[in-house]
Structure formats: structure tokens, C-alpha cells
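Peer 1: give the three-dimensional model of this entry:
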Amino acid sequence: MSKYTGIGIGIDLGTTYSCVGIWENDRVEIIANDQGNRTTPSYVAFTDTERLIGDAAKNQIGMNVKNTVFDAKRMIGRRFSEPSIQKDMKHWSFKVVDDGHDKPIIEVEYKGEIKRFTPEEISSMVLTKMKETAETFIGKEVKMQLLHVQHILMIHKDSY
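Peer 2: Sure, this is the predicted structure:
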């Protein structure tokens, strides 16, 4: 069996910010994104022409509030009917609907069409951005990743 000798990265997918690092010189180096920041907002925005992720998405929220998604990780593993989701929806500028099976679905307008995404799909867009940040930094494709997703699931009696 051959030993893997490529560069591995670690990604921390956060609810509000995410970051990516590599092991280099006997320590973890947190990589700056294309804006020079070591953390990237966990935001995804949809416009008439493109999809924006990270700083670009967060920076344009004032002009595109209904199509800029954040806090997607809060919805993972939750039911649409849960009180926590219903409470959070009051603070979100984007639309969240029931998929018909009590799962939250994010609804946005993208390139002139209504599109629906699961919270997992939005989170995967952020993860892809983090992987691309690492690949730009090291100058080659990353094949080995360590993913960290801290998620504390609070179960309430009134959620059942």
C-alpha cells in the first residue's frame, strides 16, 4: 500500500464564517482568500448573471437581500416546522419554504428563474469556494481534505 504524499487541507465550515488551512512547516497555515482575509463569510448570492460566494456575496447583500443566503448550516438536519427554524426565518431576508416533506428549502431568483436549493447544497458551494482558495494558494488540485463542521443540535420538547 502506498503512502499518500500530497498536500492535505483542513476546512472549517462555520455558520457565519469558514476558513481553510494547510499543514506546512510543522504547523497549520490558515490561507487568505482572494480578498486577503483568513476567514470567508459563509454567504452565497444569486444574481441575474452569476453566483457569488464569500466576501463578494456578503458585500452585495444591501442590493440583493432576497437572493443572498447565509446561516444555511443552521437548517441542516432540521425540520421546516421546528420552532427554531420558524424563529430564524423572521430574521432571514431570503425565502425558506417547506419541501412538502417538512424539510426547509431555500428559494431564490437566479438568472431570471426561481431556483430551490437545500441547505446542504448551499453549504457545498461554500466548501467548494474554500477548496478553490486552497488550490489557488498551493498551485495544484487538492485531493485530500479534512472537514470540520461543528454543529450542536438542540432538541426541544415542542419540536416533536
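
Peer 1: switch to C-alpha atoms for all contacts and neighbour counts from now on
Peer 2: Fine.

Peer 1: which residues sit in contact with the spatially most central residue of the chain?
Peer 2: For the chain, residue 123 is the residue whose C-alpha lies nearest the centre (Cα atoms, centre = their mean; 3.2 Å). The contact partners of residue 123, by Cα atoms under 8 Å, 6 or more residues apart in numbering, come to 13, 42, 72, 73.

Peer 1: 6 Å instead, please
Peer 2: For residue 123, no residue meets the contact criterion (Cα atoms under 6 Å, 6 or more residues apart in numbering).

Peer 1: likewise for the one 5 residues further on?
Peer 2: By Cα under 6 Å, 6+ apart, residue 128 lies in contact with nothing.

Peer 1: now for residue 18: which residues touch it?
Peer 2: By Cα under 6 Å, 6+ apart, the residues touching residue 18 are 12, 39, 40.

Peer 1: ignore the last one, residue 151
Peer 2: Taking Cα under 6 Å, 6+ apart as the definition, residue 151 has no contacts.

Peer 1: that one: which element?
Peer 2: In the assignment (DSSP states H and E), residue 151 maps to no helix and no strand.

Peer 1: let's see this one next, to set against the first:
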Amino acid sequence: MSKILGIDLGTTNSAMAIIEGGQPKILENAEGNRTTPSIVAISKNGERLVGQTAKRQAVTNPENTIFEVKRLIGRKFSDKEVQADITHAPFKIIQAGEGVKVKMGDKDYSPQEISAMILAKLKADAEAKIGEKITEAIITVPAYFSDSQRQATKDAGKIAGLDVKRIINEPTAAALAYGFDKKKGEQVAVYDLGGGTFDISILDISADTV
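Peer 2: Below you'll find the predicted structure:
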């Protein structure tokens, strides 16, 4: 049975893991790091860059370097969060129907397409690391993500060639990783201090759910 890739698609950095011998194992990317910057760029000579290579040239090529696209995925152009990002981002955020796109090079891309480029790198790096093809994934999202943001994240996975079996809330994944699912009838507070957001979730742990 082929491996399912667990992915933390973060605002500033992303990470991936597989289950090996019944335990989660963080996979290093092609650069040998356990996290990959969630950054995509088109270089000045037209080459697409993802991750650390995109981050390195961000200062000299800001208008073609897309970062924190997670803040835009699944949102409407009219959303106050999008309008705030428009005033701060060095790259162009434009309206596309009710949704948004970003300009990179001479093309416009949806947030799903940008996220898919990050996911595709994680997928390729994971395949190179374990020596087998990966077609399925589980991706974590913030607990506050709306249905449209969750669906857009699944769509990004599909574009990257991944069948997203589950979308799991980040605090739920953290609780499972620490084994809190084995302690029934408890409430657990999970603080998530991320690169783009800081939130707290209260989890109810019962006999069969978190």
C-alpha cells in the first residue's frame, strides 16, 4: 500500500511527514530541511522557484515573489482580510470574479494554483526521499477555515496531483500527535503560534472523537 503524505501547509513554512513503523516521521526536503518556505516566485530570467530558492531572491524581486498565499485561499476579493493584504503585499492582488488572483511574471494565478506549486514540491521531495510514488495526502488547516477555504485547499492538492483524503484542523492534528486521543473525557487547550496567525482551540476528547 502506498504511503499517505501528511502535510502542514503553513502560512510561512510547510512541512510533511509519513507513518513509518506506526510512528510519524518528518521528511526532509531536497535541501535537507524539515520545513519548506511557503513561497513561490518567477525569477527575472523566467524560471519558477519554490521554497528556499524563492525566498533567497525575494528582496531583489518582490513583485514576482508570492508569500503567505494561505491568507488569500478560498476568500472573496471583498473580504476585509484580502483588502488589508492588498495594501501591504509587494505583489499585485487582483479581482477575478468574486475571488482573487495574484500576478507573478506575466500571468495571473489563483491562490489554489500557488499553493499547488508548494504542494507539488513537497510531493516530489517526499517521493525522492522514500523512493516511491505518492498520490494521497492529508492536509491540515486552521480550525477557523471556512468551507470554501477547506475546499480550495483540497483543490490545490488535486492540481498538485494529490488525492486529499482528509482535511484536518491543525489543533486536532497537534492533539493527536501528542497522544491526547488516548485520554478520554478531557478538554485540551492547543495554542498555535504560527507565522501568519496565533490562535487557541479548546478540544473536547470523547471515546471516539477529538
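
Peer 1: got a TM-score for the two of them?
Peer 2: Once superposed, the chains reach a TM-score of 0.84 (TM-score structural alignment, normalised by the length of structure 1), with 145 aligned residues with a Cα RMSD of 1.5 Å.

Peer 1: out of the contacts of residue 18 of structure 1, which is most surrounded?
Peer 2: residue 40 (27 neighbours; other Cα atoms under 10 Å).

Peer 1: which helix in structure 2 has the most residues?
Peer 2: Ranked by residue count under DSSP state H, the longest helix found in structure 2 is helix 111-130.

Peer 1: pull the number of nearby residues for the residue mapped onto residue 56 of structure 2 from structure 1.
Peer 2: Aligned counterpart of residue 56 of structure 2 in structure 1: residue 59 (TM-score structural alignment). When counting by other Cα under 10 Å, one arrives at 14 neighbours for residue 59 of structure 1.

Peer 1: could I get the contacting residues of residue 59 of structure 1?
Peer 2: No residues are in contact with residue 59 of structure 1 under the rule Cα under 6 Å, 6+ apart.

Peer 1: ok, now residue 148 of structure 2?
Peer 2: Under the criterion of Cα under 6 Å, 6+ apart, the contact partners of residue 148 of structure 2 comprise residue 74.

Peer 1: could you tell me whether it really is in a helix?
Peer 2: Yes - assessed with DSSP: H, G, I helix; E, B strand; the rest coil, residue 148 of structure 2 lies in a helix.

Peer 1: gap between it and residue 97 of structure 2?
Peer 2: With distances taken as Cα to Cα, to the nearest Å, residue 148 of structure 2 is found 15 Å from residue 97 of structure 2.

Peer 1: matching residues in structure 2 for stretch 118-126 of structure 1?
Peer 2: Following TM-score structural alignment, the partner segment of stretch 118-126 of structure 1 in structure 2 covers residues 110-118.

Peer 1: going by neighbour count, list what's buried in the matching stretch.
Peer 2: Buried residues in stretch 110-118 of structure 2, counting neighbours by 16 or more other Cα atoms under 10 Å, are found at 110, 111, 112, 113, 114, 115, 116, 117, 118.

Peer 1: show me where structure 2 has its helices.
Peer 2: Ranges of helices within structure 2 are 52-56, 80-88, 111-130, 147-159, 170-177, based on DSSP H.

Peer 1: of all those helices, which gets the most neighbours per residue?
Peer 2: Each of the helices of structure 2 was assessed for mean neighbour count using mean count of other Cα atoms under 10 Å. The highest is helix 111-130, with a mean of 22.

Peer 1: ok, average deviation of that one from structure 1?
Peer 2: For helix 111-130 of structure 2, the mean deviation from structure 1 after alignment is 0.7 Å (mean Cα distance after the TM-score superposition for structure 1).
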